[in-house]
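Novice: this one's sequence-less:
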């Protein structure tokens, strides 16, 4: 009788479904909640920093766009420069009228610095304590041209421009201790008392006016020894032809010496300020990335310790038929879950900080979708990298070696 050897087919271990992977991966988190919380917190801080920085930067940019939309980006400023000898140049008296003849120019207004007219709250103030306040002779259409608004009182009109009436810039009013105006509110300008009829809000596109006191053009010529030469011209032009106007402004304002005229675009200063803020935001973003990396190291440390503490569990599972791939998947899933929890918490925290600060500052609240999605993706990538080595190390433990470990 011949014995025939019958080979039994090898049964492949059953694959783990996604739900099983998640449940097995969560075992380590449930059994060691404090350690899991602290590791997730490191990830959350890094993600919150990144989302918060991106959100605040985007919200600031949205506020800048809103401000520029309200004020307009078509304002050009023409100022007196210096002569070839290095002395202060003087703009012609008819510069404003000549600029108004440029076709695309929609509005033009002028101010003139009256250097000798010092401003004081009263005659008892020492002459040296000027507070850095400048007196300006101003045209009536200045307010509309530069987009300024009144905080209190009224602007100059055809009646008050000929009499000792003054409008204070926001910073000048603060330095003089004047919060609002009344019939009895007066300041001393050039040795004469002027009645304060208005106070301006901060002027975003003409910040020099914030620390100035504006008086009428005729009264400045009559009482403050003003010579009638403007020092700064503000022009509004058609947006499509703005650069063309910019090229001819200097030659139009002073045909005999265009090199003594400076032309600038105030909105460019705001954009440069935003670019500086963006550079600072990038620096903070780098700090957030470092915090995220530190959080990843914490996750890796937690997973390595978890493998060392659970050698008996790994040996038992291996002896019951778990494959190396299943052990590897278990610990990798645990690392990914830990990072995902921290990432989700960080996104929520960063979004809450952005919304809170934007609401406090009166900004639009903007959190780009790519920041939240990118933050979660970064946490998963960090989690995978942090958990890969511990998972491989756990899968390489033989059942006998793991069970023999005390």
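Specialist: Received the coordinates, thanks. As the structure is a computational prediction, the values presented were derived from the model and not from experiment. Numbering: from 1, shown residues only.
Novice: use CA for all of it now, contacts and neighbours both
Specialist: Fine.
Novice: Check which element follows the host helix or strand of residue 279 along the chain.
Specialist: Assigned by DSSP states H and E, residue 279 belongs to helix 266-309. Per DSSP H and E, the first helix or strand lying C-terminal to helix 266-309 is helix 311-319.
Novice: could you say what helices and strands the helix holding residue 279 packs with?
Specialist: helix 33-71, strand 75-80, helix 324-361, helix 369-395 (3 or more Cα pairs under 8 Å, 6 or more residues apart in numbering; DSSP states H and E).
Novice: closest one to residue 253 among the ones you listed?
Specialist: Closest of those to residue 253 is strand 75-80, at 8.1 Å (criterion: Cα to Cα).
Novice: List the buried residues in that closest one.
Specialist: Neighbour counts over strand 75-80 (16 or more other Cα atoms under 10 Å) mark 75-80 as buried.
Novice: Format those as JSON lines; extra columns: distance to residue 308.
Specialist: Converted to JSON lines, the buried residues of strand 75-80 look like this (distance: Cα to Cα, whole Å):
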{"residue": "75", "distance to residue 308": "69"}
{"residue": "76", "distance to residue 308": "70"}
{"residue": "77", "distance to residue 308": "71"}
{"residue": "78", "distance to residue 308": "74"}
{"residue": "79", "distance to residue 308": "74"}
{"residue": "80", "distance to residue 308": "76"}
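Novice: Which of those residues sits closest to residue 351?
Specialist: Nearest member of those to residue 351, counting by Cα to Cα, is residue 75, at 35.6 Å.
Novice: Not counting sequence-adjacent ones, nearest residue to that closest one?
Specialist: Leaving aside its chain neighbours, residue 75 sits nearest to residue 236 (4.8 Å; criterion: Cα to Cα, 6 or more residues apart in numbering).
Novice: putting a second one here so we can go through both:
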């Protein structure tokens, strides 16, 4: 290997030369190993967080619309059917569907619980989502009986004790107008009795916990709506370019609506994963910084060991600056060696886990979404992992340079 400068060439020789004290060699190895382990850990952890982010995306894709439109003011769109027709004509919109989503009370066989009632248009909802494939019992309600049947989530089925052959379920919602009759409180509620077509599991906790899906006519009758809707759900012709379609919808609707694409709907969850990822990165970078102290101690011992060589080099005409740069390069070599080894090890471990899933998650596999730690290697993370190695390497190199110059000044 040809190295341009004299200090760099001497440092390269020092790196591979046998040390007179075995302790210096041992600490040098420990320094490289420490940096390598910390770098490998950074790559592995970042890859795991990438995997969890992909799992989050996959699960939200099952039922979440490409774009969700909600009122900017108030709870409902007054004429949602007309607005749906307007949105349906916008370039990039494939399907636009009104939805009524609100809270209700469900009663089944003397058991009751608060639920989130999701009124949708069955045919369009089936085309927009993967609802047909999510049923663990029964099926999505048929078109012939859609206005008198509902689908319940696994959380509702479990809490209400709904079995394989369920009876009808009662739904209650408070009347929007009028006073509460304290003598007969039930007069203040609207009630509907519907059949149960099946039980679904979406793999999203907020939906599986307490959701009931029904035809929009059931929800409108229960909540005393006519043409109103609380949201408009949209499927686009270009799922990979949601931002452009969302922008066109915003321009068309103006300030009357809030338009969110699929990622903005889950913004809090994505932000949480991102924060956890980068906080962990900072913690591991701190561990890497601690590991770099071994590099400083190694170089200090090497400087003391090479004092006689330094005297010879000074006598031959090398300046103190060149002496300092020799150990500056030595620090860079050690840091780079540890960083490169760590990248190779971390990349190898991550790819093995990504393709073979060797490290398993604890728990019952029959009820788990995944059984092994998810890993997705992103090449940008390799650069991110190597960045603190080089920053810390430059810092330790500067310290080594200053110490070597101070020792050379005393010779």
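Specialist: Thanks, I have the structure now. Only a predicted model underlies this, so the values are computations on that prediction, with no experimental measurement involved.
Novice: TM between them?
Specialist: After superposition, the two chains reach a TM-score (TM-score structural alignment, normalised by the length of structure 1) of 0.65; 355 aligned residues with a Cα RMSD of 4.8 Å.
Novice: A helix includes the residue nearest to residue 75 of structure 1, no?
Specialist: No: under the criterion used here (DSSP: H, G, I helix; E, B strand; the rest coil), residue 236 of structure 1 is strand, not part of a helix.
Novice: how about the helices and strands packed on helix 266-309 of structure 1, which one is nearest residue 177 of structure 1?
Specialist: helix 324-361 (25.0 Å).
Novice: Any buried residues in that closest one, and which?
Specialist: Buried residues in helix 324-361 of structure 1, counted by 16+ other Cα under 10 Å: 324, 326-355, 357-358.
Novice: Residue 144 of structure 1 - how many residues pack around it?
Specialist: If you count neighbours by other Cα atoms under 10 Å, residue 144 of structure 1 ends up with 12.
Novice: And for residue 159 of structure 1?
Specialist: 9.
Novice: Kindly report the same for residue 295 of structure 1.
Specialist: By the criterion of other Cα under 10 Å, residue 295 of structure 1 has 28 neighbours.
Novice: need the contact list for the counterpart of it in structure 2.
Specialist: Correspondence of residue 295 of structure 1 to structure 2, assessed by TM-score structural alignment: residue 291. Neighbouring residues of residue 291 of structure 2 by Cα atoms under 8 Å, 6 or more residues apart in numbering: 31, 34-35, 38.
Novice: Contacts made by stretch 305-322 of structure 1 with the rest, please.
Specialist: Here stretch 305-322 of structure 1 makes contact (Cα under 8 Å, 6+ apart) with 13, 28, 324, 327, 390-391, 393-394, 397-405.
Novice: Just give me the residue closest to the centre of structure 2.
Specialist: Centroid-nearest residue in structure 2: residue 53, 2.9 Å away (criterion: Cα atoms, centre = their mean).
Novice: so how far is residue 128 of structure 2 from it?
Specialist: Between residue 53 of structure 2 and residue 128 of structure 2 the computed distance is 22 Å (Cα to Cα, to the nearest Å).
Novice: Over to residue 102 of structure 2?
Specialist: 20 Å.
Novice: And for residue 211 of structure 2?
Specialist: 18 Å.
Novice: Ok, residue 55 of structure 2 next?
Specialist: For residue 55 of structure 2 relative to residue 128 of structure 2 (Cα to Cα), the value is 20 Å.
Novice: neighbour-wise, which of those two wins?
Specialist: Comparing residue 55 of structure 2 with residue 128 by other Cα under 10 Å, the one with more neighbours is residue 128, at 22 against 16.
Novice: Distance-wise, check that one relative to residue 386 of structure 2.
Specialist: Distance, residue 128 of structure 2 to residue 386 of structure 2, by Cα to Cα: 42 Å.
Novice: Over to residue 325 of structure 2?
Specialist: 22 Å.
Novice: thinking again about what came up before, figure out which of the helices and strands packed on helix 266-309 of structure 1 is closest to residue 221 of structure 1.
Specialist: Taking Cα to Cα, strand 75-80 is the member of these nearest to residue 221 of structure 1, at 19.2 Å.
Novice: Which helix or which strand is home to residue 22 of structure 1?
Specialist: Assigned by DSSP H and E, residue 22 of structure 1 falls in helix 18-25.
Novice: now swap in residue 111 of structure 1 and tell me
Specialist: Using DSSP H and E, residue 111 of structure 1 maps to strand 105-113.
Novice: So what touches that strand?
Specialist: Contacts to strand 105-113 of structure 1, defined as Cα under 8 Å, 6+ apart, come from residues 96, 99-100, 134-139, 141-142, 145, 228-238, 245.
Novice: Buried only: go through these for me.
Specialist: The buried subset of these - by 16+ other Cα under 10 Å - is 96, 99-100, 134-139, 142, 145, 228-238, 245.
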